[in-house]
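# Just to be clear, the model below is a prediction. Sequence and coordinates:
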Amino acid sequence: MFRLLAAFIGLFLACSPAFAKDAGAERGLDAILAAGVLKVGSTGDYRPFTFKDPASGAFSGFDIDLAQNLADALGVKLEIVPTSWPTLAADFEAGKFDVAMGGVSVTLDRQKRGLFSIPYMREGKTPIARCGDKGKFDTLAGIDKPDVTVIANPGGTNEKFDRAHLKQARIVVFPDNTKIFDEVAAGHADLMITDASETRFQEKLHRGVLCAVHPDKPFDFAEKAYWLQSDIGLKGFVDQWLHQSIETGAYQKVYDKWFE
């Protein structure tokens, strides 16, 4: 009877989705070390966190530098795996990469699919608009009007925020996140709502044209972290590496390069 029960429990666990995913997972700390390669998924369209050069295909950015630091700490090579915001979750679940890096926000939906490192940046959604219109869009009530056009990149937390909070404003989804702020600057949209860090960066790139609206007091609370495959060993290593990077100043050095 005991053997039959044990066999039944074993069969149940083996057939359950959660167990099957862990048992069949090819990407984890041991696998990374054995293969000698850390695969990092990144969208390449979210400056200054990640950017893919359209000519060379090379990636650069804040999180790309940190990805290289992580690979160095592991003693393995870094391989950047291109992905996109609309396909990020599917690519993650397909095991195309070990970790997603590039301004990825912590969400409960993503938490269901994997693990997050300790957070490395506090965030929140805030508007960016042409400087002359900055005062019009400091509240959601001021934005949510029928004559206001809000632009968003597809599939990420920006579009989700807009659709959850704006019921009257016109929401336009623009497919190229590398050129989306030029659309606001050109007057094709009134504003974009995105992470405060990105509004600060884009304000510098479009100095005198685009202005971040209260980036120190965003509409909501969010954090950025690294999205990891469900391997506790990998999470433990990344957490400790990130903690030491912050405490030793290595993180700040990379931060100053891209944000100051």
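Happy to help now that I have it.

# only C-alpha atoms for contact and neighbour calcs from this point on.
Will do.

# Chain neighbours aside, what residue packs nearest to the residue nearest the centre of the chain?
Centroid-nearest residue in the chain, with Cα atoms, centre = their mean: V104, separated by 1.4 Å. Closest residue to V104 apart from its sequence neighbours, by Cα to Cα, 6 or more residues apart in numbering: K224 at 5.6 Å.

# what residues are up against the one you found?
G103, V104, S105, V106, P119, Y120, M121, R122, E123 (Cα atoms under 8 Å, 6 or more residues apart in numbering).

# Adding secondary structure, write those out as a markdown table.
Shown next, in a markdown table, are the contacts of K224 (DSSP: H, G, I helix; E, B strand; the rest coil):
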| residue | secondary structure |
| --- | --- |
| G103 | coil |
| V104 | coil |
| S105 | strand |
| V106 | coil |
| P119 | coil |
| Y120 | coil |
| M121 | strand |
| R122 | strand |
| E123 | strand |
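
# Take this one as well and set it beside the first:
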Amino acid sequence: MNISTLRLSRAPMRIIIATAVACGSLAIQAGAHAEVQVGNTWQKVRETGVLRCGAGITPPYVTRDAKTQQYGGLFTELCRGFARDVLHVKPEFVDTSWPNMIAGVQSNKWDLAMSLSYTEERAKAIKFSAPVVYSSVTFVYNKNNPKLKTPPKTVEDLDKPDLSVAVMSGSIADKAVGAGMKTTNVMRLPGTDETRLALMSKRTDFMADDSATNLIVVAAHPETLSVFQPKPELVPQPACFGMNKAISDADIDVLNKYIEEQRKNGSIDKLTKQAVDATVASDK
């Protein structure tokens, strides 16, 4: 599997990932935003003048520059565009961890949770937007690991007591590994940076994460790392925005209309490519 196979919808859509380029901000094409009747949530946001977006780092969907601490990535730019072009307010990014993402939506600490995978369990607690992208759980490993005499072909090849896998605590990958792997040692860490460092420092044998995140890691270190994608796909999930249960259907429709506009005008493709290129460049 190569980095051009990231899916942006149920129909296959190829993203041709160029070599790393300088990180820059790609403005979302505003397009023509028709006036839509909205409910109480967006009205309250307009009254405060700020759209709060819960940010858990998940490249290329949500990123943060190590030097400037500025947020970037596909969902970040969509949040900026929705705030600016539709609600006419300022975006505010609230740093959080994945175990706290749902609770933050429920307690109204942020208006939108970015890059949240839809599950039936989560849908009992919060509401979701239309899917922005689709992905699944994959595994990255060191090709020179002496424990791995041959590349893995099935998840069972990874499920051995002498192997370990690093996951981001509370993520879909964490739940998939916990449910499907019975003997592997699971290393639960706070975020993507920590799981990647555990793999690169050889403290773990595998890193389980979102397919797009893992493809970025491999693209930055093609000489040593490889990615294993189970067949059939492991926990294929749509990545969406998450919102409080109290939000009206009319307000969700406003956000969904914006997402669809960005898909049709090509912004989702462009923003994803830019985020991947910038992340790969920062890792080199």
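Yes, it's here. None of the values given here were measured: they were computed from a predicted structure.

# where does the TM-score land?
TM-score of the superposed chains, computed with TM-score structural alignment, normalised by the length of structure 1, equals 0.82; 233 aligned residues with a Cα RMSD of 2.1 Å.

# Show me what the residue nearest to V104 of structure 1 aligns to in structure 2.
Aligning on TM-score structural alignment places K224 of structure 1 opposite A239 in structure 2.

# What's the separation between its match and P131 of structure 2?
Distance, A239 of structure 2 to P131 of structure 2, by Cα to Cα, to the nearest Å: 6 Å.

# For burial, what's the neighbour tally of R263 of structure 2?
Counted by other Cα atoms under 10 Å, the residues lying close to R263 of structure 2 total 17.

# any idea how far Y61 of structure 2 is from it?
From R263 of structure 2 across to Y61 of structure 2, the span is 15 Å (Cα to Cα).

# Kindly report the same for N256 of structure 2.
17 Å.

# Of those two, which one has the most company?
For N256 of structure 2 versus Y61, neighbours defined as other Cα under 10 Å are more numerous around Y61 (26 against 18).

# what lines up against the more buried one once you look at structure 1?
By TM-score structural alignment, Y61 of structure 2 lines up with F49.

# quick one: its match from L70 of structure 1, how far?
Separation of F49 of structure 1 from L70 of structure 1 (Cα to Cα): 15 Å.

# What of P218 of structure 1?
Look at P218 of structure 1 and L70 of structure 1: by Cα to Cα, they are 30 Å apart.

# try P154 of structure 1
Distance from P154 of structure 1 to L70 of structure 1, counting by Cα to Cα: 29 Å.

# So V45 of structure 2: helix, strand or coil?
The three-state assignment at V45 of structure 2 reads helix, by three-state DSSP.

# Now it: closest residue in space, sequence neighbours ignored.
Excluding the flanking residues, the one nearest V45 of structure 2 by Cα to Cα, 6+ apart is L51, at 5.9 Å.

# Secondary structure element for the aligned residue in structure 1 for that neighbour, which one?
Alignment note (TM-score structural alignment): L51 of structure 2 maps to L38 of structure 1. If you go by DSSP states H and E, L38 of structure 1 is part of strand 37-42.

# Structure 1: helices as residue ranges?
2-15, 17-24, 29-35, 62-74, 88-93, 108-113, 140-143, 157-165, 180-185, 196-205, 232-248, 250-259 (DSSP state H).

# Throw those into TSV and include distance to A129 of structure 1, thanks.
Below are the helices of structure 1 laid out as TSV (distance: least, Cα to Cα, whole Å):
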stretch	distance to A129 of structure 1
helix 2-15	51
helix 17-24	44
helix 29-35	43
helix 62-74	24
helix 88-93	27
helix 108-113	29
helix 140-143	11
helix 157-165	15
helix 180-185	7
helix 196-205	9
helix 232-248	33
helix 250-259	20
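
# Figure out which of those is closest to C211 of structure 1.
In terms of Cα to Cα, the element of the helices of structure 1 nearest to C211 of structure 1 is helix 196-205, at 5.3 Å.

# buried ones in the closest one?
Buried residues in helix 196-205 of structure 1, counted by 16 or more other Cα atoms under 10 Å: A196, S197, E198, T199, R200, F201, Q202, E203, K204.

# quick one, what contacts whatever residue of structure 2 lines up with the fourth one?
Using TM-score structural alignment, the partner of T199 of structure 1 in structure 2 is N214. If you count contacts by Cα under 8 Å, 6+ apart, N214 of structure 2 has them with T138, F139, V140, A208, V227.

# Now with 7 Å, please.
Counting by Cα atoms under 7 Å, 6 or more residues apart in numbering, N214 of structure 2 touches T138, V140.

# ok, it to A173 of structure 2 distance?
As judged by Cα to Cα, N214 of structure 2 and A173 of structure 2 stand 11 Å apart.

# which one among the contacts of K224 of structure 1 gets closest to K235 of structure 1?
Nearest to K235 of structure 1 among those, with distances taken as Cα to Cα, is P119, at 12.1 Å.
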